[in-house]
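Asks: Sequence first, then the predicted structure:
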Amino acid sequence: MTAPAGTPDRLRQPVTVAEGGAGPCTDNKAPDPAGPAVQFRRTGPGRGGRAVRTVRFAALGDSLTAGVGDPVAGGRRGWAALLAGTMGGAGMSVVFRNLAVSGALSKDVAEIQAPAALAFSPDVASVVVGVNDTLRRTFDIADVARRLDGVTSALAARGTVLLTACLPDPGAMFGLPAPLARPLARRQRAVNAVVHALSDRYDTVHLHAAEAAWVADRAMWSADRLHPGERGHRMLARRFHELLAARGLADGLPPDAEPDQPPVTAAASLLWLATAGTAWTARRCTDLLPQLLRLAGDEVHHWVRGTSARLDRSSDLALSAALAAVSPAVPGARPGPGAGD
């Protein structure tokens, strides 16, 4: 495939392939910028006898990118690893580092993962985070916007091709009652709006992953009802692969759609809810629940008075202020559609 205009020079140049290797993600430790990376090596010459080029891919984010819901021997895999393993073809070898950590907030990505990614000098980097921020009492869309803008602008300034995604509302995933779900929905819509704005500004490879169709498909989700299962991770990897291939940045075949593991049973879901799910809920209750109950009270109060639109307007104003405060486009970065509007 021919690389499109605006593709960083490193993605155009053939280089010598180095050996490397590492197992799947096995813990939640902070990323080590000098740590090992997975090498998806392609042997032999590339197309037309050209040397194989190496693409460095860093994945930043939380449990979604860390592979929760897609267990493999020795740890977890996830959509990013599936994508990395299939990006390369006859003319490309991929070196992959998964810096994502389960439970990570935008603050963790900005302060810990982004410096590690910059030290890795990636050609491609995924930045998918924000759901955990919406589940904290300290949620502030201005802070989230500032951090995500800092991460994306720093990587874009290096010529990195960025992968981003908007994500489903966790309240809908949990099936919460409307008074509890609506505040979380507003928060996730605000995060998604920030991600969309940054995607336009930095011309990221953006995946719309908040659609109701796949969110409602239980076959896509793991026992915890919050993270994709293997089928869901494969779907995300396939959709990102399609977007990268359209830009000439994926030479290999996409990952298989069908999972290797059997689907999650109702019994497995109940077991998770009775064990790990109980511990997860207890942790959230000490942080989010008191505030969420207060927000739910506000929802009911405004619903009774017929003034619910005020809550939406307040959220919209906070979002507008957050977007107005982020930095202008980075010189040298690829401007996206509407970036200059």
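Replies: Nice, I can see it.
Asks: rest of the way, CA atoms for contacts and neighbours
Replies: Will do.
Asks: is it true that residue 292 touches residue 179?
Replies: No: counting by C-alpha atoms under 8 Å, residue 292 stays clear of residue 179, with 9.1 Å between them.
Asks: Tell me the buried residues in the helix or strand containing residue 242?
Replies: Taking DSSP states H and E as the definition, one finds residue 242 inside helix 230-246. Buried positions in helix 230-246, judged by neighbour count with 16 or more other C-alpha atoms under 10 Å: 230-245.
Asks: also this one, for the comparison:
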Amino acid sequence: MGYRSYVAVGDSFTEGLNDPLPDAPPPVPGEVVRYRGWADRVAEGLASLEPELRYANLAVRGKLIDQIVADQVPLAVEMKPDLISFCAGGNDLIRPGSDPDRMAKKVAAAVRDLRATGADVVLFTGTDPRDTPIMRRVRGRFAIFYLHVRSIADLYGCHLVDMWSMQGLRDWRAWSGDRLHMNEEGHRLVAARVLHVLGLPGEDDWRKTWPPREAVDQRAKRQEDVQWVREHFGPWIGRRLRGTSSGDGLAPKRPDLSPLPPFTS
């Protein structure tokens, strides 16, 4: 038997950046772009087994653990779904001075509340940041937090999706140009891994092996790095200095449990 209701809780990763919706029109400057993402893909897989599935996605880009716990977790508890996915911490970890031990206590309390509803809960480790020039400097902080997540999953009987071990996600072809969010292929791999962890069938295999890449042109790579700083890293630093977030004022894309619309790909 499949799940009849599923609620996704988290930040931009769970909202689905940057996996465009099928047949979506080109983005318009100044307008909020909506995305598909691994959670939508998992919901589609669940719906193929249980056509009456209802699905809510409460995730909002840019949110920190405290915000997710305060704003999204109570809603998920109130909905009392069969399945809840919870992923938080990425935005905290990249901020100076973040404390993975304190973060883990917040996660543990939230997971305890989610599991108390009787729902199955899916937790996630993040990917290994060793291939990211800026974030690899705080790789130890990431590792400590995700070891806590593994322990929390064991303690409360949760499913664990270990993205740290997913070699297919170590290739930049699974990531979008901002180097922080997965592209369509990355989200497809994560969705396949979630369904595998749940013991459910899926169309895709998360154990992706990428074909060899051509030799990297170092001059072109330096130009890409400069462009990335200008288009992505610079604006991110600007938001930190202003105390703003990309998710400020943005509502969840699926705030209520409801049936899925049809997808074409």
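Replies: Looks like it came in fine. Values in this document were obtained by computation on a predicted structure and should not be read as measured data.
Asks: Other residues contacting the helix holding residue 242 of structure 1?
Replies: The contact list for helix 230-246 of structure 1, computed with C-alpha atoms under 8 Å, 6 or more residues apart in numbering, reads 67, 69-71, 78-80, 82-83, 86-87, 205-207, 209, 219-222, 250-251, 254-261.
Asks: how about 7 Å then?
Replies: Contacting residues not belonging to helix 230-246 of structure 1 are listed as 69-70, 78-80, 82-83, 87, 205, 207, 220-221, 250-251, 254-255, 257-259 [C-alpha atoms under 7 Å, 6 or more residues apart in numbering].
Asks: Please narrow those to those residing in helices.
Replies: Residues of the contacts of helix 230-246 of structure 1 located in helices (DSSP state H): 79, 80, 82, 83, 87.
Asks: would you list every one of the helices in structure 2?
Replies: Going by DSSP H, structure 2 shows helices at 12-15, 37-49, 65-71, 73-79, 90-93, 100-115, 139-156, 184-197, 218-228, 234-242.
Asks: quick one, which of those helices is packed in tightest?
Replies: Across the helices of structure 2, the average number of neighbours (mean count of other C-alpha atoms under 10 Å) peaks for helix 12-15, which reaches a mean of 25.
Asks: just checking, what packs against that helix?
Replies: helix 37-49 (3 or more C-alpha pairs under 7 Å, 6 or more residues apart in numbering; DSSP states H and E).
Asks: Against which helices or strands is the helix it packs on packed?
Replies: helix 12-15, helix 184-197.
Asks: Where in structure 1 does the longest one align, residue-wise?
Replies: Helix 184-197 of structure 2 corresponds to residues 230-243 of structure 1 when matched by TM-score structural alignment.
Asks: which ones are touching residue 179 of structure 1?
Replies: 296, 299, 300.
Asks: try residue 272 of structure 1
Replies: Applying C-alpha under 7 Å, 6+ apart, the residues near residue 272 of structure 1 are 223, 224.
Asks: Show the end-to-end separation of stretch 105-124 of structure 1, please.
Replies: Distance between the boundary residues of stretch 105-124 of structure 1 (C-alpha to C-alpha, to the nearest Å) amounts to 21 Å.
Asks: same deal with stretch 120-138 of structure 1?
Replies: Start and end residues of stretch 120-138 of structure 1 are separated by 31 Å (C-alpha to C-alpha).
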